[in-house]
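Student: Below is the sequence, then the predicted model.
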Amino acid sequence: MTKQSSALVITKDGSEVRKLRLLTGFFVVIFGVFVALPGLAQTYNFNSIQVDGNQRIDSTAIVNYAGIARGTPVTAGQVNAAYQRVLDSGLFEEVEVQPRGNTLVIKVVEYPTINRISFEGNRRLKDENLTQLLESQSRRVLNPATAERDAARITQAYAESGRLAARVTPRVIRRSDNRADLVFEVFEGDIVEIERIGFVGNQNFSDTRLRRVLNTKQAGLLRNFFQQDTFVNDRIEFDKQVLRDFYLSRGYVDFRTLSVNAELARERDGYFVTFNIEEGQQFKFGEITASSDIDGVETALFLEALSLKPGVTYSPTVIENSISRMERLALKQGHDFLRVDPRITRNDRDLTLDVDFAITKGPKIFVERIDVEGNTTTLDKVIRHQFRIVEGDPFNPREIRESAERIRALGFFAGAEVNAREGSTPSQVIVDVDVEEQPTGSLALGGTFSTNDGLGLAVQFRESNFLGRGQSLGLSFSTSTDIRDYSFSFNEPAFLGRNLSAGFRIEYQDLDPSEARFTNSVANFEPSIGFQLGEHSSLRLRYTLARSEIEVSDANAVAGSIIDAEAARGRILKSSVGYTYRYDTRRSGLDPTRGYLFEFGQDFGGLGGDYTFVKTNARAVAEARVWHEEVTLRATLEGGALHSPNNDSRIDDRFIVTSRNIRGFEPFGVGPREIQPGVQDDALGGNYFAVARFEAEFPLGLPEELGITGGLFYDVGSLWGLDQTSANVLYDEFSLRHVIGASIFWDTPIGPLRFNFTRALQKEEFDREQTFDFTISAQF
């Protein structure tokens, strides 16, 4: 009985002999069948078992594989089963079992030992990457089945990179001393791109909007820069879930992906992917109630803690956030082990969902301990700080899930799994945290260009998990024609082990405007501390110590001018304390299509130093996506006021309006100016400014993979007010400037580009208008 188990191509001394062996094995098997037919019922009793042909494998081991005992009657079927067991061991290329009287002869041909493993034909995937996929190893016995599995894994790796036509053939080259080289011949083939992604059944959102949701992208003109325009089945499955989450967060509770069709083009060089979906109706929240049969629980207090109101578009995220708020309130009131179960009643007539938050008593389970594994760099305390519970606290499954999300949001880990299992008693659980570290440092080299500041260079180093302590460290340098900026920053997100962030920033800026008579250098040291006030609000406190100096060369001096008088005061030391309050719902509000930001900050100078002042800044931003989320509308109101009790502010204290505030004007192009024709034209800045900006961004009908969108904007604002003035000062009073314009946004692989075309509808005579502005920021 003989069987060949390898489908590999084997060569010896440069010639193929595999076919001959296959034919020989075939005739031996046929011969064995005919010989065995007359004696199918025959039994054998072997007094001895003889093993031939083995070199590395001990005879006793082979007899054990066969499983036939000496002196015990066996049938022909049992002899055949013994043959199969020896062959299935995977150690032998050929096996032959022959009864010879009272002796059972087992002849084997051992598989060779792998001398070395190599790859041929691979260019896209390197040898070291392919080696990590292999189960076969050098100096181990060659197993054809294992080699075939290795080839399949390599083929799958190419398929995941979009090369579906890739083929991998394992070949064995015989060497002396029963050794062999295992070579994987790779035919990589071409990338199979996704030529188009389409949707069937979408009524409320366009194909363009839905394509922006997906992780998979269409191939385009810049396809060499994209990594996700190839067809991968696993990615399509992920996209189905992402698409469902998108619709659910917008109230489409009946959304379904009926099917996904992926058709290969006739030329086999691209896929056409079509998502067949069913949107259903959009639901809003109806009646919101709370109920409980637990003594001492006042449901009215729980309802007051919710920000959820009827008429808001339904979203599972809103439900989760509401439950978290109610459970935190229960802990504050001393109610442990309370659970909130949302019970939803559907009203198809008015397309609403009534939600009753049922407050119930959960099982009394405690956290026995929290085990952290896999953190080779990050300290345990950094991970444990993301938990709002400690050992001995009541167990809350929702809190465990939220802790897992916070750990992943750190960005320190390639993977993070948090699971709970039963502890030493049924009333205790052990929380297992398993993380996989990833690099957290980055070095960015950037280039900037704008029509204002010219060409610039930016270098930034950042480490977000310094020494595994979760601290961030940053060092940056940037320069342009008019500005040189150097900074160093450090931040501790868990100061004193609490939910406080503390850090400092050191910055030096050298301003040398090409069209101004002066230069200005400012050095700052700013320690600060920040903390959360609520779900969307935060407060940051700071102290600032600054040194500034204004210089005017003798060649540019103008006797009696305001700038020269300010420069004559020399170096000024400023010491101030301040705060910034921030409320932001743009990323985590109830409605995913709209949100707003409000910021208010003040700095109070005079705690030492040479300058006493109060400086106030405020900003409000509202953002909404309309017309089926195709158009983004944005409105910004911004203003500031500087109060100097001694009327001694300088230009580096006052506000300067740039294109970030009012588009269509050069830096120092708006506001009070001191002018003597042919002698001076000095921008002075202002003590007050107020700006309103309105902007719409929309698609231009171009393929979305190009990343090109358009925009229209309208800016209106003013900069005014001085402590000291003269007969040569203009525009000291409030005077509005009105600007309209159009923008082209291009999100390119080398960085975002923005082109602004502007026209001032209303301006002053000596304002410096800028009708075109182009900016680019790149990292490489």
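Tutor: Structure received. Numbering: from 1, shown residues only.
Student: Please make it C-alpha for all contacts and neighbour counts, starting now.
Tutor: Noted.
Student: Now do the strands in the stretch 351-500 of the chain.
Tutor: 352-361, 366-373, 413-422, 428-437, 441-450, 454-466, 471-479, 483-492 (DSSP state E, counting those that start in this stretch).
Student: Take this one as well and set it beside the first:
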Amino acid sequence: MNLGSTMRASRVLEQCSYYRPGLKGLAFSLLLTTAWVAPAQHAFAQQYQFNTVRIEGNERIGDSAILSQAGIARGQAVSAGELNDAYQRLNNSGLFESVAISPQGSTLEITVVELPTINRISFEGNRRIKDEALSAVIDSTARRVFNPSLAEKDANSIAEAYSNDGRLSARVQPKVIKRNQNRVDLVFEIFEGDNVEVERLSFVGNRKYSDGRLRRVLGTKQAGIFRRLIRRDTFVEDRVEFDKQVLRDFYFSRGYVDMRINSVNAELTQERDGYFVGFNIQEGQQFQFGQVTVTSELNNVDGDAYRDILKIKPGVVYSPTLVEAEIARIERQAIRDGIDFMRVEPRVTRNERDLTLDVDFVLSRGDRIFVERIDIEGNTTTLDRVVREQFDSVEGDPFNPREIRQSAERIRALGYFETAEVNAREGSTPEQVVIDVDVEEKPTGSLNFGGSFSSSDGIGVAVSFAEQNFLGRGQKLFLNVTTASEARRYGFRFIEPSLLGRDVSLGLELDFSETNSSFSSYDSTRLTFRPSLSFPVSENGRLQVRYTAEEIEATDRDDDETFAGGIIANDIAAGPLTSSALGYEYTYDTRRTGLDPNRGVLFRFSQDFAGLGGDQEYIRTVARVIGEQKLFNEEVTLRATLEGGALAWGGGTNRALDRFTLSTSQLRGFEPGGIGPRDTASDEGDSLGGNLYVVGRVEAEFPLGLPEEYGIRGGVFYDVGNLWDLSDVNLSGGTVAGESGSFRHVIGVSIYWDTPVGPLQFNISDAIKKEDFDREQKFEVTLQTQF
């Protein structure tokens, strides 16, 4: 039996700096070891029985605890092997720096040197990662026994956290500082090092899509001019794995079902401060849908009836997402038809000659498995019902794996959780499953301070508070204050996305704004209260019903430099007027759910009927349709917009503040209210607005050949618009120009710059057809930022 290992524990603390056992302690340990080794050589088969156990050196740990850990009782007969086992148990307990056991006749002497207690833990040299984040990745805690091996493990965990942050050269050194009463301070000295950036993202084998287009798909970005403000240009191995998956999804959704990523090479630069990352891919051929059929293996189900509800047509580019959508559509129809446990299996047949994929949706009887219960864990703030509302299934419903996967995606899309895992396991019987939902919450509130600038409102300060998960109920709360030099706005908005547990959204909006625009000779105030309900009416359609109460007032400016014409004077004399209106808005949007990921349509149509009380009576109608198409391998985005509005006046005072005016976002090339009927008798030539308007816009956005990491793209546009009609308006005291209206035409170029603190857009325009009284604006820049 070799007991020389008694010194092993005394060497443990030497792994950390500033902790060295003294020579006196070392000599004492050697003496005890020598005293034990000599008699042990004659006691191989000897039995010991101790009437007395004497324990020395312990301060914090009681005698009974040490005896219990050793497993030796007074008066118990033990062998030399059992004494060695007792020594090993004490030595491996993680409580002692050193242990020595020495039998002295009928007395067993146990001498221990306790490991110190951690007084406090601190971090030095960390700037990139805060103390709170580092504390979460270590296992050592204050007021616990110091364990050198655990400290080394914690140092490695901290270094790994820095590695995931792109700082591969980070070094972490654990050190201990002795304090009185056998306590130590544990200090992690950190050298963060520099970020290892992604100097170049390149692709080999891509013929259909350019490197720039594929870079926009990836989460990893090339280091650019804003490298100190963004963190996605650092090399993180886990992010590269994610990039491989999104790259596959990008190609698969566009019909390239044979796309393969052969390899991903990441090479350090010679200076070891950056990576060259290259994706070696094989695109393959693009496939389209061929024949789409439905085959029923159920006696009471007609496959042709389900074929009629499918939206996929031959010739459409193949996408697994579209196949999943059709499966969901068939399953929903089956539930409406009272058919449970229907299984829909897509069977795909390749046609290499014409590059098509025939899809046969086979309807069969699935296993009779029910949802026993849904268990939710990890949500300390979010209520269980918020998570449960994302499931279409409840306890007792038939189990549908595809539906559970979609529910998991909806939970992740809420934005309330850092991670969300949804898994199914067998329940109390083989015919039942339990759905386990394990989430990790993240902060959902934000307080933002920022600035804004626009050519219409001037420079301002913006303060906003947003809570996406108010009181853990999934409700949204927004407060904002914007104070620009020519416009001030104060707003409150509340949204309940699932009223009474259904897909019905309740909104409450309260807004107050006041303007003293340099584009007019008068000031204005507007107070709006608007509750609303929104709910789906079709797969891509949604309907909102609302009530709007407004009080609007035009006021004379407190200066002697401007004079409001007689028409505006009539509006000012009317004082504050209120309106009470019921309205609705229908929205049809295929930009995310359409058959083509490169094409989408947004259509909105709304009407408000005022006259349910208040001073005004009118019907306001607004319609807008937007079409978007990506061309030339998705390098160019072509966008077309057509919108118009009509105001049918019924009673009250029809003022300029009630009528339509065109902003720079609707018709570029002119000031806000720069076209349309105008009171030429006033000093400012005030815009009077109009009861009717129509605007069309066509624009193209494209790369400029600059490095993609600069985030600069170019564009051209053509706008045409008209604003006219002053029916039911008191025109006394004024001189009106442009009442009958005419179409204005504008061409221009745009520069789009995606900065880390917000989008910046420059518009340079020229009105090629206009009226003499119009107010042009050849250059426009808009920046809205939060920081």
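Tutor: That came through fine. These figures come from a predicted structure and were not determined experimentally.
Student: Please work out the TM-score for the two chains.
Tutor: Once superposed, the chains reach a TM-score of 0.89 (TM-score structural alignment, normalised by the length of structure 1), with 769 aligned residues with a CA RMSD of 3.6 Å.
Student: coming back round to it: got JSON lines for the strands of the stretch 351-500 of structure 1, with distance to His385 of structure 1 and mean neighbour count too?
Tutor: Converted to JSON lines, those look like this (distance: least, CA to CA, whole Å; neighbours: other CA atoms under 10 Å):
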{"stretch": "strand 352-361", "distance to His385 of structure 1": "27", "mean neighbour count": "20"}
{"stretch": "strand 366-373", "distance to His385 of structure 1": "12", "mean neighbour count": "17"}
{"stretch": "strand 413-422", "distance to His385 of structure 1": "14", "mean neighbour count": "15"}
{"stretch": "strand 428-437", "distance to His385 of structure 1": "13", "mean neighbour count": "19"}
{"stretch": "strand 441-450", "distance to His385 of structure 1": "21", "mean neighbour count": "16"}
{"stretch": "strand 454-466", "distance to His385 of structure 1": "14", "mean neighbour count": "18"}
{"stretch": "strand 471-479", "distance to His385 of structure 1": "13", "mean neighbour count": "19"}
{"stretch": "strand 483-492", "distance to His385 of structure 1": "12", "mean neighbour count": "19"}
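Student: so can I have CSV of those showing distance to Pro703 of structure 1?
Tutor: Below are the strands of the stretch 351-500 of structure 1 laid out as CSV (distance: least, CA to CA, whole Å):
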stretch, distance to Pro703 of structure 1
strand 352-361, 37
strand 366-373, 46
strand 413-422, 32
strand 428-437, 38
strand 441-450, 26
strand 454-466, 30
strand 471-479, 35
strand 483-492, 38
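Student: what's the closest of those to Leu712 of structure 1?
Tutor: strand 441-450 (19.6 Å; CA to CA).
Student: Which positions in structure 2 sit opposite that closest one in the alignment?
Tutor: Per the alignment by TM-score structural alignment, strand 441-450 of structure 1 matches residues 445-454 in structure 2.
Student: Mean deviation, the matching stretch versus structure 1?
Tutor: Following the fit onto structure 1, the mean deviation recorded for stretch 445-454 of structure 2 is 2.0 Å by mean CA distance after the TM-score superposition for structure 1.
Student: Quick check: which of the strands of the stretch 351-500 of structure 1 is nearest to Phe604 of structure 1?
Tutor: Taking CA to CA as the measure, those were each checked against Phe604 of structure 1, and strand 483-492 came out nearest at 22.5 Å.
Student: Report the angle between the closest one and strand 471-479.
Tutor: For strand 483-492 of structure 1 against strand 471-479, the angle by axes from the mean of the first three to the mean of the last three CA atoms, to 10 degrees is 180 degrees.
Student: quick one: strand 483-492 of structure 1 to strand 454-466, angle?
Tutor: Going by the same axes, to 10 degrees, strand 483-492 of structure 1 is angled at 10 degrees with respect to strand 454-466.
Student: equivalent range in structure 2 for strand 483-492 of structure 1?
Tutor: Per TM-score structural alignment, the counterpart of strand 483-492 of structure 1 in structure 2 is residues 487-496.
Student: Within the helices and strands, which one has Val95 of structure 1?
Tutor: Val95 of structure 1 is part of strand 92-100 when elements are defined by DSSP states H and E.
Student: In that strand, which residues are buried?
Tutor: Buried positions in strand 92-100 of structure 1, judged by neighbour count with 16 or more other CA atoms under 10 Å: 92-98.
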